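Student: Predicted structure and sequence below. I'll ask about it afterward.
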Amino acid sequence: MQAVLELRDFSQKYQRRQLFKRLNLQIGRQECIAITGQNGAGKTTLLTVLAGLTNISRGQLKLAPKMRVGYMAEQLAPTGLTPRTYLHLLGEMNRVDNRYLDQQITELAYEFGLTASLEVPLKQLSRGNLQKVNFLQAILRTPDILIMDEPLTGQDGPTQMRMIHWLKDYRQKGGALILGTNNAFLIEQLATTIYELDAMRLLPVEELPQPEEKVMRLEFATTPRSLALPAALQQLALKITDGSRRVIVYANVHQSDALIEAMLKNGFSLRGLRYEVL
């Protein structure tokens, strides 16, 4: 497959310290590359290089013709602008038609539960809603290449699933996705190729992280419309902790989608999900 983005023989120093040494990376349409690594390994710096936001001292960054790049930093700096004004200004800077822009902002805000906060200044938003605005600004133009730094930070379970479903659909329609993340669930759901950034180099990870001893921990909140626990839960769950305000369910990874669907149909609200060792 022809590459839409390619980094060739990239090396970089900062104040005489070698950050990267002869890195090579390429991505084509419908691919998702996950870049993992310990804090301080340089994931964020590498992502800004791939997004064209950091100058390269040695090597070359090549994009296929007419490629639009979207970039989501790990955090969005809050200002006095409202989300609607902020997103509108970004759209105008990128010459997006105003009628399409208004419609896109409205539809995306509804999809990701941000409608009620569109007129609230960014500096007054919760961390989760600020991160939703950050996500929306990156996808606003539906770019050809999307580069994201820990996109699920601060999000509850339902929002994480909505973001993942949007990104799956984006990739299936031809988008190229590069993620800087250590989130095993996100990697398992989206990545076609995984690299670990270590000792200035990108090291290929041969397989997706699917250790047999790990299970999915799902946390559900009870709501006024919650019904009894679904009968299917007994067949799908490995362990259940049922409290007055929340239910914790452990399940095999491949059964977690069916379990979530059954719980949501019975009126429970998904509040969190992660891998754990049972």
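Tutor: Nice, I can see it.

Student: Please make it C-alpha for all contacts and neighbour counts, starting now.
Tutor: OK.

Student: Quick one: neighbours of Gln131, just the number.
Tutor: When neighbours are defined as other CA atoms under 10 Å, Gln131 has 23 of them.

Student: which residues touch whichever strand or helix holds it?
Tutor: Assigning secondary structure by DSSP states H and E places Gln131 in helix 127-139. Contacting residues not belonging to helix 127-139 are listed as 70-73, 75-76, 78, 83, 87, 90, 108-109, 112, 114, 117, 122, 146, 151, 153-155 [CA atoms under 8 Å, 6 or more residues apart in numbering].

Student: got the buried residues for that helix?
Tutor: For helix 127-139, burial by neighbour count (16 or more other CA atoms under 10 Å) applies to Arg127, Asn129, Leu130, Gln131, Lys132, Val133, Asn134, Phe135, Leu136, Gln137, Ala138, Ile139.

Student: Stretch 71-84 now?
Tutor: Those buried within stretch 71-84 under the rule 16+ other CA under 10 Å are Tyr71, Met72, Ala73, Glu74, Leu76, Thr82, Pro83, Arg84.

Student: next, the one to line up against it:
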Amino acid sequence: MAENLIDVVGVSKHFGKDQILEDINFSIEKGKTIALVGHNGCGKSTLLRMIAHLTTVSEGKIIHHKKWKITYIPERFPKSDFTAREYVVSMGMLDGLTKEEAKERGSFLFRQFFMDSMADKPMKYLSKGTLQKTAVIQALLTKADILLMDEPLSGQDVESQNIFMAMIQKYVNDGGSVVMSCHEKKLINRLADLVYEIKDRHLKQAVLEDTFLQEYDVLIFEREEESGGGTLPKEVKDAADMVEMNSFHIKIRSSAENSNQIIRLMLSAGFQLREMQNVQE
């Protein structure tokens, strides 16, 4: 039976006389991803902020069944004089990591998101996309029970988007829960178990278009330099439609439904995901 972490019950929100959301009802389940869609200004960000206790509920209630660890990633990230690395390490230490643990985990994630050359620059000089990647890295530094993400792919390049989706897939496979506002169909199709649309202040469940469900993935991996990588797991060979290997890379083609398992197995075996292409036919 699914475990409900948070129940949103009859929630409404207004700012003065302006009604933003009305009678919102849904549940956040363990190990599930919810996508919130709708036009700009419809209330997606407000709903995320209410769940994160960053703004108040006007009517109704949001029930947290335990004191869950929640990490919120805003769409717009504040710039500062801190470097990205200093910020990430500081936040990791606030979350209970030692300084060395935060540095090590942060360095790994900076490499994964191709941010090595940007990590030591002041955040006030970073682009919107790079700031968004910094926010994602900070969120993935420690294991939260629930990730709340507001347009997480905003401003990110294609390679970083693919890495992000792989990381979130692994997080959910490991039992994490996600609620994200987004508009990219590839992200919705890749990650979402449920899709809700906010329209005219109300929330209703949406259905993905069938044309976006017929697809396969091409995954490119390489061995981690520090560990030397590992042996290709037998389960990967069984789940993949095609595997090609050379001295530097491993190319895997699989159905979209098997990609989550393959990525999890490869990351656990000491490989890094360097590219992921979603091909629809």
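Tutor: It's in. Bear in mind that the values here come from a model prediction, so they are computed numbers and not experimental data.

Student: Tell me how the two chains score on TM-score.
Tutor: The TM-score (TM-score structural alignment, normalised by the length of the first structure) is 0.74; 228 aligned residues with a CA RMSD of 2.8 Å.

Student: mean deviation (superposed) between the helix holding Gln131 of the first structure and the second structure, please.
Tutor: Mean deviation of helix 127-139 of the first structure relative to the second structure after superposition (mean CA distance after the TM-score superposition for the first structure): 1.6 Å.

Student: Report the aligned residue range of the second structure for that helix.
Tutor: Counting by TM-score structural alignment, helix 127-139 of the first structure lines up with residues 128-140 of the second structure.

Student: ok, now which ones touch the closest residue to Arg84 of the first structure other than its chain neighbours?
Tutor: Excluding the flanking residues, the one nearest Arg84 of the first structure by CA to CA, 6 or more residues apart in numbering is Leu118, at 5.2 Å. Counting by CA under 8 Å, 6+ apart, Leu118 of the first structure touches Thr82, Pro83, Arg84, Ala109.

Student: Verify the contact between the third one and Ile105 for me.
Tutor: It stands for Arg84 of the first structure. Yes. Using CA atoms under 8 Å, Arg84 of the first structure is in contact with Ile105, at 7.2 Å.

Student: what residue is smack in the middle of the second structure?
Tutor: Residue closest to the mean C-alpha point of the second structure, counted by CA atoms, centre = their mean, is Ile168 at 4.3 Å.

Student: just the buried residues of stretch 71-84 of the first structure now: which is nearest Gly174 of the first structure?
Tutor: Nearest to Gly174 of the first structure among the buried residues of stretch 71-84 of the first structure is Tyr71, at 17.0 Å by CA to CA.

Student: how far away is the closest one from Val49 of the first structure?
Tutor: Remark: distance between Tyr71 of the first structure and Val49 of the first structure (CA to CA, to the nearest Å) = 11 Å.

Student: Kindly report the same for Met216 of the first structure.
Tutor: To Val49 of the first structure, Met216 of the first structure is 34 Å away according to CA to CA.

Student: What ranges does the second structure have for its helices?
Tutor: For the second structure, the helices defined by DSSP state H cover 44-51, 84-94, 99-112, 128-140, 158-173, 185-191, 234-239, 256-268.

Student: what sits up against the second one?
Tutor: Spelled out, it's helix 84-94 of the second structure. By CA under 8 Å, 6+ apart, helix 84-94 of the second structure touches 98-99, 102-103, 106, 118-123, 134, 137-138, 141-142.

Student: compared with the first structure, how much does that helix deviate?
Tutor: Mean deviation of helix 84-94 of the second structure from its aligned counterpart in the first structure after superposition (mean CA distance after the TM-score superposition for the first structure): 1.8 Å.

Student: can you pull the buried residues of that helix?
Tutor: For helix 84-94 of the second structure, the neighbour count (16+ other CA under 10 Å) marks Ala84, Arg85, Glu86, Tyr87, Val88, Val89, Ser90, Met91, Gly92, Met93 as buried.

Student: now do the third one
Tutor: Buried residues in helix 99-112 of the second structure, counted by 16+ other CA under 10 Å: Ala102, Lys103, Arg105, Gly106, Ser107, Leu109, Phe110, Gln112.

Student: distance between the ends of stretch 131-148 of the second structure?
Tutor: 17 Å.

Student: how distant is that stretch from the center of its chain?
Tutor: 8 Å (CA atoms, centre = their mean, to the nearest Å).

Student: quick one: the strands in the first structure?
Tutor: Under the criterion DSSP state E, strands of the first structure are mapped to 3-14, 17-28, 32-36, 58-63, 69-72, 145-149, 176-180, 193-198, 201-205, 214-221, 237-242, 246-251, 269-277.

Student: still on that earlier bit, of the contacts of Leu118 of the first structure, which are still contacts in the second structure?
Tutor: Contacts conserved in the second structure for these, using both residues aligned by TM-score structural alignment, their matches' CA atoms under 8 Å: Thr82, Pro83, Arg84, Ala109.

Student: Export these as TSV, with columns for distance to Arg274 of the first structure.
Tutor: Converted to TSV, those look like this (distance: CA to CA, whole Å):
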residue	distance to Arg274 of the first structure
Thr82	32
Pro83	29
Arg84	32
Ala109	26
